[in-house]
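Chemist: Could you look at this predicted model? Sequence included:
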Amino acid sequence: MDPQSAWITTPLTAGLLRGALEVERTEHGILPHRLPAAARAQCADAQLASAESQPSGVRLAFRTRATAVELDTLPTKRQYVGAPPRPDGVYDLVVDGRLTAQATVTGGHTLIVDLTDGTTEHRPGRPGTLRFTDLPEGAKDIEIWLPHNETTELVALRTDAPVEPAPDAGRRVWLHHGSSISHGSDAASPTAVWPALAASLGGVELINLGLGGSAVLDPFTARVLRDTPADLISVKIGINLVNADLMRLRAFTPAVHGFLDTIREGHPTTPLLVVSPILCPMHEDTPGPSAPDLGGLGGGRLRFVPMGDPAEVAGGKLTLRVIRDELARIVAQRAAEDPALHYLDGRELYGEDDVEELPLPDQLHPDAATHRRMGERFAALAFAEGGAFG
């Protein structure tokens, strides 16, 4: 940017955001939320509060002739006691639908997490600035995808030409709910999270309600899905119910029915795809809960181990195999009167044939390469002609 040029500061508003369901005004700027306040008020769980405020799938979207963009943000970064520092969250710049640059913001708040006793400590920090320069001349549509794994307050947006909200491209809106795997886990960047990649390949607008640790059939989440305008809906159910050891089969079946009933109250004929868990060898036949194995934490390696006993399945404990069988049965039963309801076995996204080539690094979450494979496969299965969203 020419140093003689004057920056134009554009007020940050909900109108410049996509993928967020609510925006909170803070002392610094705005904080995107993926669950509205009414839903957040019904659950005091710190894990959920952290997950929904991490802006997976949320992006600034605007049209401009600017060739330089600056964005001030105040991230909250997690740091685990005894582990090396985590890498800074990545911001993806997408220009006219093409990923063209990436950047990070240093500093910000730090949340110190001690996995041995579950305590946390919040250390305040200062905003930082990311810059994108040498953008192409002429009018263009710009998206800045926010880090999927860092709570991010937006402080200021500056450009060297005026900004207006991006026009509606007329694409269908896909509303997706799932666990940390849908949230992003170990994806390389926000546009590489598997639902984001699938949305790009499918030519749809994504609202990602992947909530790390919190895909547990909460009624308030079902009501959010019910009340959010969407052309396509998917719910990925299973892994969090097992690794939290949250319910037994007796409660699971009516909870799934209730969850789907609530969604159908607001979307009676919208294509609705139920996705069962991807393969996770440690919980295929062994119930939860899962627990962190902290032995390798100092070397930056966190692994999870199952704490349940396969013998407990007879008493109603859930495993991934039990959940898949029951979800397939429920969907088949309901689809007799609901032709827009569909089922996808998660092992078609990541299954037995993938484990040796792309093992789950911590035994629970897929890595960056697996996110790409899952996104490509979901697009091929769901968005193709004859697929649930075709």
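Modeler: Arrived safely, thanks for sending.
Chemist: rest of the way, CA atoms for contacts and neighbours
Modeler: OK.
Chemist: Do you have the helices of the stretch 151-300 of the chain handy? List them.
Modeler: With DSSP state H, counting those that start in this stretch, the ranges of helices along the stretch 151-300 of the chain come out as 180-183, 194-202, 219-227, 239-243, 249-266.
Chemist: For Gln79, which of those is the nearest?
Modeler: Nearest to Gln79 among the helices of the stretch 151-300 of the chain is helix 180-183 (17.7 Å), distances taken as Cα to Cα.
Chemist: What's the separation between Asn243 and Lys317?
Modeler: In this view, Asn243 and Lys317 are 11 Å apart by Cα to Cα, to the nearest Å.
Chemist: residues bridging contact with the two, i.e. touching both?
Modeler: Shared contacts of Asn243 and Lys317, defined by Cα atoms under 8 Å, 6 or more residues apart in numbering, comprise Pro287.
Chemist: then this one, side by side with the first:
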Amino acid sequence: MHTEHDWITTPVTADLLRGALDLERTEHGLLPHRLPARARAQNTSPQLAMAEAQPSGVRLAFRTAATAVELDTLRTKRDYSGFPPRPDGLYDLLVDGAPAGQAAGTDGNVLTVDLATWEGEVTPGPVGTVRFTGLPARDKDVEIWLPHNETTELVALRTNAPVAPAPDRGRRVWLHHGSSISHGSDAASPTAIWPAIAALRGGAALVNLGFGGSAMLDPFTARAMRDTPADLISVKTGINLVNQDAMHLRTFGPAVHGFLDTVRDGHPDTPLLLVSPIHCAIHEDTPGPTAPDRDEMSKGRMVFAAMGDPAQTAAGKLTLTVIREELARIVEQRAADDPNLHYLDGLDLYGPKDAAAHPLPDNIHPDAATHRHIGDRFHELAFAGGGPFATA
């Protein structure tokens, strides 16, 4: 019988990781990326660079009889100047698919972001350790889901029994792209972001390309999806284009077509679900851009406001109402040639009635309870019954 002191160090390698599209060797260890190097080289946005390196949906997955596990990581925690420190990122432990523990990150770097300029300054820190003990003393599948909102360099994995890569359990791979809501903003933990909730309920293996502030119909993201093996695909888009006033109606439609065309180049027959934005009162009929509410910021509260003029919608400015109509039209137009393309109205995930019961605390992002609501709703509409991701 192994004791907790009989530590075995296992190198962290690609075969022990799920949900990352690329791995970068750093001076400390291994940094998971959710976009490949070619896509990162074409990106000029610091926000996307930060978001894709935060391992939302990325997890270690291995088979072991160990009763104790230690993971050394170098995290980069994000804080905002003028606001209280954000909660520490969490690591979720699953044993044979069931929740079995949780630990907070320790030590590490701190990135302090100035909301006025979105520039950041890093304060370096040491490697930290998360530890799980009391695991059942039998062979089991173990998953450690990394913090969805903290860049995490994997330094060392120690166990008190040998480790092997988790076997393929035949779960369908679900490749999802979306915004900060899909990334997991304000969710309780990495398995409590709405895509993880839906994936775990639906028995799917999640690859989450939800990028905070960065669901912008970028061609390099479409190519990454084209080249990633997947059994199920979804694209949730719209809110970030309004947030940044990035497109007008004239450019939006062709960009959606181009994104879908590229994904289809690699996945011609895969079930593909196009999802429109959830209800967001400030932008239903008011264009972007979106900006922090200065009055609320002066009170230490982060709340967003719409800065556009509703009258500009007639000139082609995008609102969420306009985007939903256009996405539905595009899916209907393409349906004759693409019977595996489907549309899901985001209002069916979280609509006005849901907003009345569970308002978005900062006017943009759902809270922890609403992530669970959206995840359960997505499971019901996509994975269950006659949904496009339902098993035959």
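Modeler: Perfect, thanks for sending it. These numbers were taken from a predicted model, which means no experiment stands behind them.
Chemist: give me the number of residues near Ala335 of the first structure?
Modeler: Neighbour count of Ala335 of the first structure, defined by other Cα atoms under 10 Å: 14.
Chemist: Then Gly288 of the second structure?
Modeler: By other Cα under 10 Å, 26 other residues sit near Gly288 of the second structure.
Chemist: Have a look at how far, on average, the strand ranked longest in the first structure is from the second structure.
Modeler: Criterion DSSP state E: the longest strand present in the first structure is strand 69-80. Mean deviation of strand 69-80 of the first structure relative to the second structure after superposition (mean Cα distance after the TM-score superposition for the first structure): 0.6 Å.
Chemist: just to revisit the earlier point, can I get the helices of the stretch 151-300 of the first structure in JSON lines including mean neighbour count and distance to Pro281 of the first structure?
Modeler: As requested, the helices of the stretch 151-300 of the first structure are arranged in JSON lines below (neighbours: other Cα atoms under 10 Å; distance: least, Cα to Cα, whole Å):
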{"stretch": "helix 180-183", "mean neighbour count": "25", "distance to Pro281 of the first structure": "15"}
{"stretch": "helix 194-202", "mean neighbour count": "24", "distance to Pro281 of the first structure": "20"}
{"stretch": "helix 219-227", "mean neighbour count": "20", "distance to Pro281 of the first structure": "28"}
{"stretch": "helix 239-243", "mean neighbour count": "25", "distance to Pro281 of the first structure": "12"}
{"stretch": "helix 249-266", "mean neighbour count": "17", "distance to Pro281 of the first structure": "20"}
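Chemist: follow-up on the earlier one: so which elements touch the longest strand of the first structure?
Modeler: strand 109-114, strand 128-132, strand 151-159 (3 or more Cα pairs under 8 Å, 6 or more residues apart in numbering; DSSP states H and E).
Chemist: Now do it: distance to the chain's middle.
Modeler: Taking Cα atoms, centre = their mean, to the nearest Å, the mean C-alpha location of strand 69-80 of the first structure is offset from the chain mean by 18 Å.
Chemist: Measure how the very next helix or strand once past that strand sits relative to strand 128-132, angle-wise.
Modeler: Sequence order places strand 90-95 as the next helix or strand after strand 69-80 of the first structure, per DSSP states H and E. Here the directions of strand 90-95 of the first structure and strand 128-132 differ by 30 degrees (axes from the mean of the first three to the mean of the last three Cα atoms, to 10 degrees).
Chemist: Which part of the second structure matches strand 90-95 of the first structure?
Modeler: Mapping strand 90-95 of the first structure onto the second structure (TM-score structural alignment) gives residues 90-95.
Chemist: so how far does stretch 359-373 of the first structure reach from one end to the other?
Modeler: OK, stretch 359-373 of the first structure end separation, Cα to Cα: 13 Å.
Chemist: ok, back up a step: from the helices and strands packed on strand 69-80 of the first structure, which stretch is densest packed?
Modeler: strand 151-159 (a mean of 22; mean count of other Cα atoms under 10 Å).
Chemist: Next, the mean deviation of it compared to the second structure.
Modeler: Looks like 0.4 Å for strand 151-159 of the first structure (mean Cα distance after the TM-score superposition for the first structure).
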